[in-house]
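K.L.:
Build me a model from this:
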Amino acid sequence: MMSDKYVLASGDESVNVGIAAAPGASKLFHSDGSRHVKITELRTLPLSLPLEKPIGNATATIHSFSCLAIFLDTDEGVTGENLIFTIRPEQLPLLDSMVKLLREAVIGREPDETEAFWAEAWRRINFIGFAGVSIMGIAAIDGAMWDLRGRAAGLCISKLVGRARDAVPAYASGGLWLTQSVSELVAEAEAFLDRGFTAMKLRLAGRAEIDLPRLKALREAVGGKVALMVDANQGMTAKDAIALGREMEAFDIAWFEEPLPAHDLEHLAEVRVALQTPIASGENEYTRYGFRRMIEAKAADILMPDLQRVGGVSEFLKVGALAAAHDLPVSSHLFPEMSLQIMGSLPNATLLEHLEWFSPLYQEPMEFKDGMALVPDRPGWGFTFDQKALEHHKI
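P.N.:
Okay, the predicted model is just below:
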């Protein structure tokens, strides 16, 4: 049974069934039943997205995003797309090289052979390790395969998997940075409210004398009905996190995110037991095995897979099922345009992290209603790269 510490999903819980007979599902097949879409090429495009103003958390100040667009071409002219990124420009060639290293594991495959690709890619990364950039390379290709599957079948990913809901509650995460003054925080929080958000996240310095006045001003500005999350970005010790966490409880915090370094599961479990506020973590975990260790350590109340680090759609879904088996809710990390489809397919999904970092690269905007992100029915991710934007931002 779920603890009342958890932030639970709300909204339309209707289940979409019968998708095998959906229009366009036969596009993967010849009239004799044989499959005909084959992946023929993998392409990448390095991109740079500068920020108007630097943004900062407890561990970094970010001036731009270095992105890698991934394309899988087929013999039928259908192309699958995906996106990965880094905040450090010098790391982009490493990501690009890792994706290209896995090229032979996907060329010649059919779009729905995601599990076969994963098994082959897993074998190929054996010597270099099962975390870090090797998993990001797998995630880049896996996500493009899922987008391709949806485009070839004429279905969005959530309907390929089995949709759980048509809208997902979202929280505003693209603001409330450490680099902002208290007055700027309040003004931005009010702007989030005007846009319909009923949940938002504040970045912490990890010091009570800085964080508590900012949190107090924010709670007074948004009122008691808005969910406020806080994120320490791995910047604290267990002792300090417990002390600050207890003082923050007066402000009714929805979750305390990554108070400790991601690898320190033992001490994170101590923080979780010591506080009434739910602990959210997982954006720095890799694959189902990392999340299994987190669950076994009882280190978090809410699991937060990141599409790029967890290993793509295939692995995100496995983590979602693993979390459900332990009655744990799942919140997404970054990539809202893509994470939305997965969150729409998980019955234990809670809040979708929303920020607009990558929105300039897409043709279609995300749609919202009453603080809920609407899951698009367009094929694949439901979002397509804007070719003019790619040309403008390419390196």
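K.L.:
alpha carbons only for contacts and neighbour counts from here, please
P.N.:
Noted.
K.L.:
Give me the most central residue, this structure.
P.N.:
Centroid-nearest residue in the chain, with CA atoms, centre = their mean: residue 333, separated by 3.2 Å.
K.L.:
and that residue, what does it touch?
P.N.:
Residue 333 is in contact with 283, 304, 305, 306, 307, 339, 352, 353, counting by CA atoms under 8 Å, 6 or more residues apart in numbering.
K.L.:
now residue 388
P.N.:
With CA under 8 Å, 6+ apart, residue 388 has no contacts at all.
K.L.:
so is it in a helix, a strand, or just coil?
P.N.:
At residue 388 the chain is in helix, as set by DSSP: H, G, I helix; E, B strand; the rest coil.
K.L.:
Kindly report the same for residue 261.
P.N.:
Per three-state DSSP, residue 261 ends up coil.
K.L.:
excluding its backbone neighbours, what's nearest it?
P.N.:
Excluding its sequence neighbours, the residue lying closest to residue 261 (CA to CA, 6 or more residues apart in numbering) is residue 234, at 4.4 Å.
K.L.:
Quick check: that neighbour touching residue 263?
P.N.:
No - at 9.6 Å, residue 234 and residue 263 do not qualify as touching, with contact defined as CA atoms under 8 Å.
K.L.:
These two: which has the busier surroundings?
P.N.:
Higher neighbour count among residue 234 and residue 263: residue 234, with 19 against 13, using other CA atoms under 10 Å.
K.L.:
you'd agree the more buried one is in a helix?
P.N.:
No - under three-state DSSP, residue 234 sits outside any helix and is assigned coil.
K.L.:
this one next, for a side-by-side:
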Amino acid sequence: MNTDPIQHVEVSLCRVPLPQAVSDAKVSTGRQKPLTHVDLLLAEIETRHGEKGFGFSYSLRAGGHAMLAHAKDIAGELIGEDPDDIGRLWEKMAWLGASVARTGVTVQAIAAFDVALWDLKAKRAGKSIGKLLGAHRNDVPCYNTSGGYLSSSLDEVLRNVDRSLAHGLGGIKLKVGQPDLKLDIARVRAVREHVGEDVPMMADANQQWDFTTALRAGRQLDELGLVWLEEPLSAYDYAGHAMLSERLDTPIASGEMLSSLAECAELVRHRSVTFMQADAPRIGGITPFLKIATISDLARLKLAPHFVMEIHIHLGCAYPHEAWVEHIEWLEPAFNERLQIRNGRMMLPDRPGLGFTLSDEALTWREGLHRISS
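P.N.:
Model prediction:
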């Protein structure tokens, strides 16, 4: 019998401003505008005995208010439920919005509740989420992305690289995918010469190449010893990524734009990637991410989840094989706590649950607050 059911559920939107606008190849090709902020969908779940779980999801550019609207639609269905029944509650929330899809906005709204439920479960156990899941290690290699955007000049990128390495980051990722391939190759080569052969480097084309361009780019990048080449093709071109994987020495990474277990399973089925880059908030939270981790493990894939290091540090440490976690500091102003980085590795927090609480500044950025109680 459940003696401590969910009694209160609260959702809101928090717009976190970036220090400066950033652009990747999608801006260079005219498909998007520069990114100026991150919208966080915040969820808090409280039980009858006053125990609380906190979670969040996010959107870049459009979509934040759509996530909030769907979260408001389904929040009331958690009232009276046993918060330990995380798998069943995920299915319940997914079926509520099944007529409008079990991908995209609907599952990204569910993700905030799902993370909050795992946060609560781990807090009850007095452990971090990573430890609750059965951590294989207490730290993972990490790499910086925020310093390598195309909106920064090469000189700025080199300064950012130096700062990242001095801060203890273990690797560097550069954005590529500009209309002029020669500029991309020259940029990556310049950074490789700057840092030397031993610093791990990655390149991310953000889906902006066709197969021929990706093959030509990949063959030139093969000479530079990259850890991976990310999203050279459309995220849904599973066969194309598989063909590139067969033809290039550089491993292929993809998965961040997918928003369901079924889509990520296609990457595994086609053997499209060496690095699975599933994003927990985008695919519906920790519950579906664990299923993706299982099929990735069975295929002996490596793991490099996209963005939200505050969540992915836990999932990276719980993966059977060593995983890379992406360092992007954009969300730090929203939280009171910081992740620790030493000698190229990010440390699993020893705080219970997710290990993060909202900053006073984040509370002033909130809008659309919606609270339901039994």
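K.L.:
care to give me the TM-score?
P.N.:
Superposed pair, TM-score by TM-score structural alignment, normalised by the length of the second structure: 0.93. Supporting alignment: 360 aligned residues with a CA RMSD of 1.4 Å.
K.L.:
What's the match for residue 60 of the second structure in the first structure?
P.N.:
Mapped onto the first structure by TM-score structural alignment, residue 60 of the second structure lines up with residue 87.
K.L.:
and its match, how far is that from residue 50 of the first structure?
P.N.:
From residue 87 of the first structure across to residue 50 of the first structure, the span is 10 Å (CA to CA, to the nearest Å).
K.L.:
Over to residue 164 of the first structure?
P.N.:
For residue 164 of the first structure relative to residue 50 of the first structure (CA to CA), the value is 36 Å.
K.L.:
So for the two, which sits in the more crowded spot?
P.N.:
Neighbours per residue, other CA under 10 Å: of residue 164 of the first structure and residue 50, the larger number sits with residue 164, 23 against 14.
K.L.:
from what I can see that one touches residue 342, true?
P.N.:
No - proximity of residue 164 of the first structure to residue 342 does not meet the contact threshold set by CA under 8 Å, at 9.6 Å.
K.L.:
one step back: quick check: the aligned residue in the second structure for the residue nearest to the centre of the first structure vs residue 280 of the second structure, distance?
P.N.:
Under the alignment (TM-score structural alignment), residue 333 of the first structure pairs with residue 306 of the second structure. Remark: distance between residue 306 of the second structure and residue 280 of the second structure (CA to CA) = 8 Å.
K.L.:
between the two, what contacts are shared?
P.N.:
Common contacts of residue 306 of the second structure and residue 280 (CA under 8 Å, 6+ apart): residue 312.
K.L.:
still on that earlier bit, what is the equivalent residue in the second structure for the residue nearest to residue 261 of the first structure?
P.N.:
Aligned by TM-score structural alignment, residue 234 of the first structure pairs with residue 207 of the second structure.
K.L.:
picking that back up, could I get the contacting residues of the residue nearest to residue 261 of the first structure?
P.N.:
By CA under 8 Å, 6+ apart, the neighbours of residue 234 of the first structure are 58, 59, 258, 259, 260, 261, 262.
K.L.:
now these as a markdown table including distance to residue 393 of the first structure and neighbour count?
P.N.:
Below are the contacts of residue 234 of the first structure laid out as a markdown table (distance: CA to CA, whole Å; neighbours: other CA atoms under 10 Å):
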| residue | distance to residue 393 of the first structure | neighbour count |
| --- | --- | --- |
| 58 | 28 | 18 |
| 59 | 26 | 11 |
| 258 | 32 | 23 |
| 259 | 34 | 28 |
| 260 | 35 | 21 |
| 261 | 33 | 17 |
| 262 | 32 | 17 |
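K.L.:
List just the nearest of those residues to residue 99 of the first structure.
P.N.:
residue 262 (24.8 Å; CA to CA).
K.L.:
which residues does the residue mapped onto that closest one from the second structure contact?
P.N.:
Structural alignment (TM-score structural alignment) places residue 262 of the first structure against residue 235 in the second structure. Shown in contact with residue 235 of the second structure (CA under 8 Å, 6+ apart): 207, 254, 255, 257, 258.
K.L.:
From those, list just the buried residues.
P.N.:
Listed as buried from the contacts of residue 235 of the second structure are 207, 254, 255, 257, 258; burial here means 16 or more other CA atoms under 10 Å.
K.L.:
What lines up with the last one in the first structure?
P.N.:
Residue 258 of the second structure is assigned residue 285 in the first structure as its aligned equivalent, the criterion being TM-score structural alignment.
K.L.:
Is that match in contact with residue 308, as I believe?
P.N.:
No - counting by CA under 8 Å, residue 308 is not a contact partner of residue 285 of the first structure; they are 10.2 Å apart.
K.L.:
Overlap of the contact sets of those two?
P.N.:
What both residue 285 of the first structure and residue 308 touch, as defined by CA under 8 Å, 6+ apart, is an empty set.
K.L.:
can you give me the strands in the first structure?
P.N.:
Per DSSP state E, the first structure carries strands over the ranges 39-56, 61-74, 79-86, 167-172, 199-203, 227-231, 253-257, 279-281, 302-303, 352-354, 368-369, 372-374.
K.L.:
With distance to residue 144 of the first structure added, can I get the ones you listed in TSV?
P.N.:
As requested, the strands of the first structure are exported to TSV (distance: least, CA to CA, whole Å):
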stretch	distance to residue 144 of the first structure
strand 39-56	10
strand 61-74	6
strand 79-86	5
strand 167-172	23
strand 199-203	30
strand 227-231	30
strand 253-257	29
strand 279-281	26
strand 302-303	24
strand 352-354	21
strand 368-369	25
strand 372-374	22
